[in-house]
Structure formats: structure tokens, C-alpha cells
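Chemist: sequence and predicted structure, then a few things I'm wondering about:
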Amino acid sequence: MKTQIEILDHNQMGLTLERLASEIIERHTQAQDIALVGIQRRGVYLAARLKSLLDQRLHGDIPLGKLDINLYRDDWTTLRSQPELNSTEIHFPIEDKEVLLIDDVLFTGRTIRAALEAILDFGRPRRVELLELIDRGHRELPIHADYIGKKVNTALEEQVDVLVAEQDGHDSVVLHMKDRTR
């Protein structure tokens, strides 16, 4: 049996994204050379929300892209089922841009390794930074996020789900814990 704990509700998720937008502006003042790239699926929705916040605050139009990393995964040949392919849409040059990769949950680091490999197929950015809504630890690769919404200590067998209104009907972050009473 599993127990479910809400880590962030709708309001907390909104406040966290506001804080992350402020941190981006602190580091990139005018944000003239940055581009946001959301990792499919939920990272895309988070990236769109951050773009909206940044565009409002900076009175600009920051480039936004979507990145599907499924064909770059290091485990796709050993999966029991075919990975679900999503679209990659990067309609701007990334040469000399400061690309901000955006994802929902940082776990082993393998998704980000695949994203870095995929982004290089579009050119050589000046810098790549990583923004994660949730960092749950348990890295298998030496990858860290530059911007973290919330750090959550988890056990390996636990799962963290980020739910977004655009796909799931509501916003929340939920931790599924294995019942330890048995």
C-alpha cells in the first residue's frame, strides 16, 4: 500500500515559479541572451509559465523551445515498451545563447544527460543552465540544478509526480511513499 503526501499545492507551486523567475532575473539582469527549453512533457508547461513571468517582468519576448529526449535516452533499447515520442520545437538559433533547460523532477540525472546531448544537435550554446521544480536526490551522474524549486529527500522506491493543470487538470506535486508498517 502507498501513502500519498502533497508536497506543493497550486498556490505553493505558483509562488515557487515566481521565486525561480526572480532568481533567473538576478543572474541574467536583462535576460537578452537567454532562451528557455522545456523538456517534454511537464517541463514544457513549466517553461511556458516561466516565460510568461519573465516576459511580463522584463517587457520582452524570451525564446521558448520544447525538447523531446526519448531517442537520446541511454536505456531506450532495454525498455519493455517503445518510448512515447513527443515533438521537439526549437525555432531559434541556440548558438551563443544561454540555454535554460527546464524539467519537473531531477532524480538520477539521466534525463538531463540525454537533454544535453539532444540540445547539442541544434548548435553550441554559450552556456546551459538547469532549472528543476523538484530535486529528489539519488543522482547516478554528476549533474546538479542551477535553480531548484524545492529539494525533497526521498527513498529510492518512492515516486514524485508533478501535476500541471494543462495536462492533469490541476497543479500539485505529490510524493508517493511506500507504507512502512508492513
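Modeler: Perfect, I can see it now.
Chemist: for the rest of this, base every contact and every neighbour count on C-alpha atoms.
Modeler: Will do.
Chemist: which residues touch Gln4?
Modeler: When contacts are counted by Cα atoms under 8 Å, 6 or more residues apart in numbering, Gln4 touches Val174, Leu175, His176, Met177.
Chemist: put this beside the first:
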Amino acid sequence: MSVLLDEAAMGEAVASLAGEIRAVAEHGRVAIVGIRSRGDEVAERVSAILKEAGIEHDYGMLDISLYRDDLSHLAENPKLQSSEISFQVDGSHIVLVDDVLFTGRTIRAALDALTDYGRPARIQLAVLIDRGHREIPIQPDYSGVKLETARMDHVIVRLKKTDGEDAVELVTTP
């Protein structure tokens, strides 16, 4: 296992994401929506940076557990969390936030879940880590770091709130 990003580098990546989103948010209200779990923590940090900069925006969290196409491969009783969308989705400019973009299947599920709340005017995607290897045609609008990985590698994002530390690690599979 190797550390790809330490706490400082991860902070810079989140700040970079927030900066890119801020440039868009200054021209119209956006809603930051984090995908549970881990994307919601990244979204919370982006939201805090925008708030500190005086950028008004909406914030929410989305649970996609029941929208996944691999639900039958997960635990017999998957852990469900609540979605928290307290703003009007219809006509909104939404920035979906996740920790790692890999195959694109999580984002597909998030799009399905989000549109059950309404019809946004625009949806953009922000990810902390873009590691490639898409299985469906989804690309991020904003990414903190783009990594070259082997398909069988595992990228692990550790977040202080959940794991006690901020780090991104790579576990290679021989």
C-alpha cells in the first residue's frame, strides 16, 4: 500500500475543487450534493469553503443504495442512509460530489436517485479522485486529482471525520 495524498495534498485537492465550483457559483446559485458515503464528506468540505468565501448555495446528501446496479452483490441487508435534499431540485444547478470516480456506475445510480427528486436545469460532477477505467460514458466536470491506476488496483480515501485521518492510498493487486 502506498500513500498517494497526505493530509496537506488532500486539503489542496479539495480547495482546488471548491475553487473551480466557486467560479461557476459566482454566476448563479448552485446546489452541492454529496453522494453517501464519503462523497458527502467531501461535499461538506467544499460547501464550507464556499460558505467561507461568501458564496450562497444549497447543500444536500444523497443515498444511492437502492439505485445501484450491483445491489444483489452487496450485503444481504445493505446499510441504508437517509438522503437530505431540503431545496427545490426542479430547475436547480446541481453539482454532484463523490470521492472517487472509477467505472461511472455510482454516478449513474446517483443521477437516477437525484431525478426522483425533480428535474434539475443542470447537473455537473465533481470528484476528489478521477482514476479512469470507465464502463459507462461519464466524465467529471471538476476533479481534484487525476490518477493513473491499473484496473485491479484499489484507491482508498480516508477522511478525518470517519477514519481519523485524511489520506488517499493505493493498494495494488498483483
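Modeler: Received the coordinates, thanks. Since this is a predicted model, take the numbers as computed values, not measurements.
Chemist: quick one on the thing from earlier: show the buried residues in the contacts of Gln4 of structure 1.
Modeler: Val174, Leu175, His176, Met177 (16 or more other Cα atoms under 10 Å).
Chemist: inside strands: which ones of those residues?
Modeler: Counting by DSSP state E, the part of these found in strands is Val174, Leu175, His176, Met177.
Chemist: what's the closest non-adjacent residue to the most centrally placed residue in structure 1?
Modeler: Central residue of structure 1 (Cα atoms, centre = their mean): Asp103, 0.7 Å from the mean position. Nearest residue to Asp103 of structure 1 in three dimensions, chain neighbours excluded: Gly43, at 4.0 Å (Cα to Cα, 6 or more residues apart in numbering).
Chemist: ok, back up a step: which one in structure 2 is aligned with the residue nearest to the centre of structure 1?
Modeler: Asp103 of structure 1 maps onto Asp98 in structure 2, with residues paired by TM-score structural alignment.
Chemist: Asp130 is in contact with that match, correct?
Modeler: No: the criterion here is Cα atoms under 8 Å, and Asp98 of structure 2 misses it with Asp130 at 9.8 Å.
Chemist: strands of structure 1, start to end?
Modeler: Going by DSSP E, structure 1 shows strands at 2-8, 34-39, 64-67, 98-106, 127-135, 147-151, 159-163, 172-178.
Chemist: I'd like the ones you listed laid out as CSV, including distance to Phe92 of structure 1.
Modeler: Below are the strands of structure 1 laid out as CSV (distance: least, Cα to Cα, whole Å):
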stretch, distance to Phe92 of structure 1
strand 2-8, 33
strand 34-39, 9
strand 64-67, 8
strand 98-106, 11
strand 127-135, 15
strand 147-151, 23
strand 159-163, 28
strand 172-178, 31
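Chemist: which of these sits closest to Ser22 of structure 1?
Modeler: Closest approach to Ser22 of structure 1 among the strands of structure 1 is made by strand 147-151 (10.6 Å; Cα to Cα).
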